[in-house]
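Colleague: only the shape, not the letters, is given here:
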C-alpha cells in the first residue's frame, strides 16, 4: 500500500500537481485526540505537515467507532473532510486499509464517498511473490543469499502453512519470515561456534525458514448460538 502511494505521489510531483516531495505516513488512530477539542488540532497539524505533498493514512478504518462510545471519531472524519476540501489543490490524501473495513469507513459518512471518489484495490501477493520478497529482504537487509533451491521450497511452504496469513500481512509476511530466519541462523551460529568472520558467505537454508515445519496456531473459540 505504502509503495503504491509513494509511486502515485512521485507521479503527481513529476507533473507539477504537487509542489513538494513530502510524504507523511500516519495511522488512522493518530487523527483522534484524547480529550475534547484536541482532535481538530491534531487533524489540522497532520494536514499542515503534509501540505504541498502527500498524507498517507494507513488503517484509516480505525476512524470508525462501532461501539458508539468514541466521540472523537466523527469529529476526526469531519475535520479531515473539511481540510481536504479546503486544500484540494495542494494536497494528496490517501486512505488505506483492508477492503471490507474501508467500505465500512466510507459508509460512515456520505462526505467520504464524495471527497474520496477514486479507489484502487490491490490483490494479495501470491506465495511465490512472498518468497521473492523473502529473498529480496534477505539480500538487502541482511546481506544473505538463499541456498540453492530454497525459494521454490519456501514458496511451497508458504502456500501450505501461511495461506491464511497472506491477506492479513502480504509483504509484511515476507519480512517477518526472513527476520525469523535470520534469528534462527544467528542461533545456529552461536550453537555451532561460528564466528563473525567465518560466517561471511553463509546462506539462509530450509532450516532457517523452518520449511516443512507445521505452523502452530491457537485454536479459535467455537461459535455459539444464543437460545
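Modeller: Good, I have the coordinates. Every value quoted in this text rests on a predicted model; they were computed, and no experiment measured them.

Colleague: switch to C-alpha atoms for all contacts and neighbour counts from now on
Modeller: Noted.

Colleague: distance check, residue 58 against residue 95.
Modeller: 6 Å (Cα to Cα, to the nearest Å).

Colleague: ok, residue 109 next?
Modeller: Applying Cα to Cα to residue 109 and residue 95 gives a distance of 14 Å.

Colleague: so which of those two has more stuff around it?
Modeller: Looking at residue 109 and residue 95 with other Cα atoms under 10 Å, you find the greater number of neighbours at residue 95, namely 19 against 15.

Colleague: residue contacts, that one?
Modeller: Residues counted as contacts of residue 95 (Cα atoms under 8 Å, 6 or more residues apart in numbering) are 56, 57, 58, 59, 60.

Colleague: please repeat the previous calculation with a cut-off of 7 Å.
Modeller: 56, 57, 58, 60 (Cα atoms under 7 Å, 6 or more residues apart in numbering).

Colleague: the last one and residue 80, how far apart?
Modeller: Okay, so that is residue 60. Distance from residue 60 to residue 80, by Cα to Cα: 11 Å.

Colleague: comparison target below:
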C-alpha cells in the first residue's frame, strides 16, 4: 500500500482484478505542491510500482518540462509534443512546470496535441501521465483549460514538509558531513534550542516560494561554511560540534536573505509591468512578445552634417521620384545637367545663371509640391557642398 496525504493506492501486485481495473482506466494525474516536496521521487516510485504489477513495459520515468514540448517557431510544437508523448508509451511521463501551459499560442497547440494523444483508444492503459506544478499555478491551469480538468480527474496534493521532519532532515545532513549539534539538541524535541529551530523553520515556510527540501539542504552549507571559517585548524582535536547559537544565527540570516529577495522580485515585477507596452495576449513565449520600439539613430557629427544631410535628402528624393513616371525622369535629367554646368556655384556670372534658370527652374506637369521643394533644397545643398570642396582644394 502506498499513501500520500490521504490519497491511497491500494492495488495488490498479484491481483488480476486490480490489474484489469487499472488497465481499463488511463492513469492521468496532477501533482500539486510547493517546491521540493518530492514530486519527482514519487513519480519514480510509481513507475516501479506499476512495472512490478505488469502494467508498464519498463520502470523508467520520462522526465521533462513544458520547454521540451513547445517549439520555437510555428509548426514545431505539435511534432515535439507528439514525439515526447510517444517516448512515454509504456512508461510514466512526468511533465514538470505544467502550469506554463496556461497562456500562449504554442501552449494551446501542446495542450490540444496532449488531449488528442491521450484520448486515442490505442493508448488506453499504456501510459501514465503526471502533470506537476505549484499549487496556485496548477489551479489556474485547470480552470483555464477545462479539457484538462475532465481528462486529469485525480489530483494529489503535496503539503509542506512538517516542521519536525525539517529538523530531522537538517540533522541528517549535518551527520552525513560528520558534524553534530551541540548536546544533540536537533534530535531532542524537549530541548529549548529545538523549539527555537522549529519556530525558525515555521518562519521560513511562511515566505512565498519556500523550497522545502531544497532549502533545507542549502542550510547545512551555510552552517558549515561559517563554522569551518571560525575554527582553529592548528587544533587537531577540534570537536566537530556546532553550537545552537551558530545554527540559529545562520537560519536567521537565511530568512533575512529570502525576504530581501522576495521584496526585490516583487518590486522588479511591478516596475516591469508598468513599463511593458500593452500586448495582444499571446502569452509569454519569446517569439510572441510584442515588438519593442526601435532604437533612435545616433547623432551625426557636425563636421559631416552637411554631407550626411545631402546624402539622406538625395536618397529620400530618389525613392519619391521613382513614383512620378517618365515625365519626372526628364525633369531630373535637366536638373542634373544644370547642376553639372554650375561647378563654380555662386561664382558663376549672372548670364550663366540666367541661362541655367531658364532650363532648370521649369516645373513639368505631374510633379508634386513636396517633391519640387525637396529637389530645390537638394540642389542648394549640392551647390554649397561644391563650394566647400573647391575652397578646400584652393
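Modeller: Sure thing, it's come through. Source: prediction; values computed, not measured.

Colleague: picking that back up, quick one: which of the contacts of residue 95 of the first structure is nearest to residue 125 of the first structure?
Modeller: residue 58 (18.4 Å; Cα to Cα).

Colleague: okay, buried residues for the lengthiest helix in the first structure please.
Modeller: In the first structure, taking DSSP state H as the definition, the longest helix is helix 171-192. Neighbour counts over helix 171-192 of the first structure (16 or more other Cα atoms under 10 Å) mark 171, 173, 174, 175, 177, 178, 179, 181, 182, 184, 185, 186 as buried.

Colleague: kindly report the same for stretch 13-22 of the first structure.
Modeller: Buried, per 16+ other Cα under 10 Å, within stretch 13-22 of the first structure: 13, 17, 18, 20, 22.

Colleague: looking at the residues you listed, which two lie furthest apart in space?
Modeller: Going by Cα to Cα, the pair spanning the buried residues of stretch 13-22 of the first structure furthest: 17 and 22, at 12.6 Å.

Colleague: quick check: neighbours shared by those two?
Modeller: What both residue 17 of the first structure and residue 22 touch, as defined by Cα under 7 Å, 6+ apart, is an empty set.

Colleague: helices of the first structure, residue ranges please.
Modeller: Using DSSP H, helices in the first structure cover 2-14, 38-50, 73-86, 99-107, 110-115, 127-142, 150-161, 166-169, 171-192.

Colleague: let me have those in CSV, extended by distance to residue 209 of the first structure.
Modeller: Formatted as CSV, the helices of the first structure follow (distance: least, Cα to Cα, whole Å):
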stretch, distance to residue 209 of the first structure
helix 2-14, 26
helix 38-50, 40
helix 73-86, 42
helix 99-107, 30
helix 110-115, 43
helix 127-142, 10
helix 150-161, 8
helix 166-169, 16
helix 171-192, 5
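
Colleague: list of residues touching stretch 103-120 of the first structure?
Modeller: So stretch 103-120 of the first structure is contacted by 61, 64, 81 (Cα under 7 Å, 6+ apart).

Colleague: tabulate those residues (JSON lines), appending neighbour count.
Modeller: Below are the contacts of stretch 103-120 of the first structure laid out as JSON lines (neighbours: other Cα atoms under 10 Å):
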{"residue": "61", "neighbour count": "24"}
{"residue": "64", "neighbour count": "24"}
{"residue": "81", "neighbour count": "18"}
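
Colleague: which strands and helices sit next to the helix or strand harbouring residue 306 of the second structure?
Modeller: If you go by DSSP states H and E, residue 306 of the second structure is part of helix 305-321. Applying 3 or more Cα pairs under 7 Å, 6 or more residues apart in numbering; DSSP states H and E, we find helix 305-321 of the second structure packed against helix 369-393.

Colleague: could you redo the last one with a cut-off of 10 Å?
Modeller: helix 326-341, helix 369-393 (3 or more Cα pairs under 10 Å, 6 or more residues apart in numbering; DSSP states H and E).

Colleague: so what sits against both of residue 60 and residue 80 of the first structure?
Modeller: In terms of Cα atoms under 10 Å, 6 or more residues apart in numbering, residue 60 of the first structure and residue 80 are both contacted by the residues residue 31.

Colleague: who has more neighbours, those two?
Modeller: residue 60 (24 against 20).

Colleague: which ones are touching the more buried one?
Modeller: Counting by Cα under 10 Å, 6+ apart, residue 60 of the first structure has contacts 26-31, 77, 94-98, 101-102, 105-106.

Colleague: so how far is residue 45 of the second structure from the counterpart of it in the second structure?
Modeller: Using TM-score structural alignment, the partner of residue 60 of the first structure in the second structure is residue 98. Relative to residue 45 of the second structure, residue 98 of the second structure is positioned 20 Å away (criterion: Cα to Cα).

Colleague: cool, and residue 233 of the second structure?
Modeller: Going from residue 233 of the second structure to residue 45 of the second structure by Cα to Cα gives 44 Å.

Colleague: residue 138 of the second structure too?
Modeller: Residue 138 of the second structure is 22 Å from residue 45 of the second structure, by Cα to Cα.

Colleague: that older thread, anything in contact with each of residue 58 and residue 95 of the first structure?
Modeller: 1, 27, 28.

Colleague: ChimeraX command to pick out the buried ones of those?
Modeller: To isolate the buried members of those in ChimeraX, using 16+ other Cα under 10 Å:
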select :1,27,28
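
Colleague: out of the shared contacts of residue 58 and residue 95 of the first structure, who's nearest residue 140 of the first structure?
Modeller: The nearest one, if we look at these relative to residue 140 of the first structure and count by Cα to Cα, is residue 1, at 20.1 Å.

Colleague: just list the residues touching that closest one, thanks.
Modeller: Contacts of residue 1 of the first structure (Cα under 10 Å, 6+ apart): 56, 58, 94, 95, 96, 97, 120, 121, 122, 170, 171.
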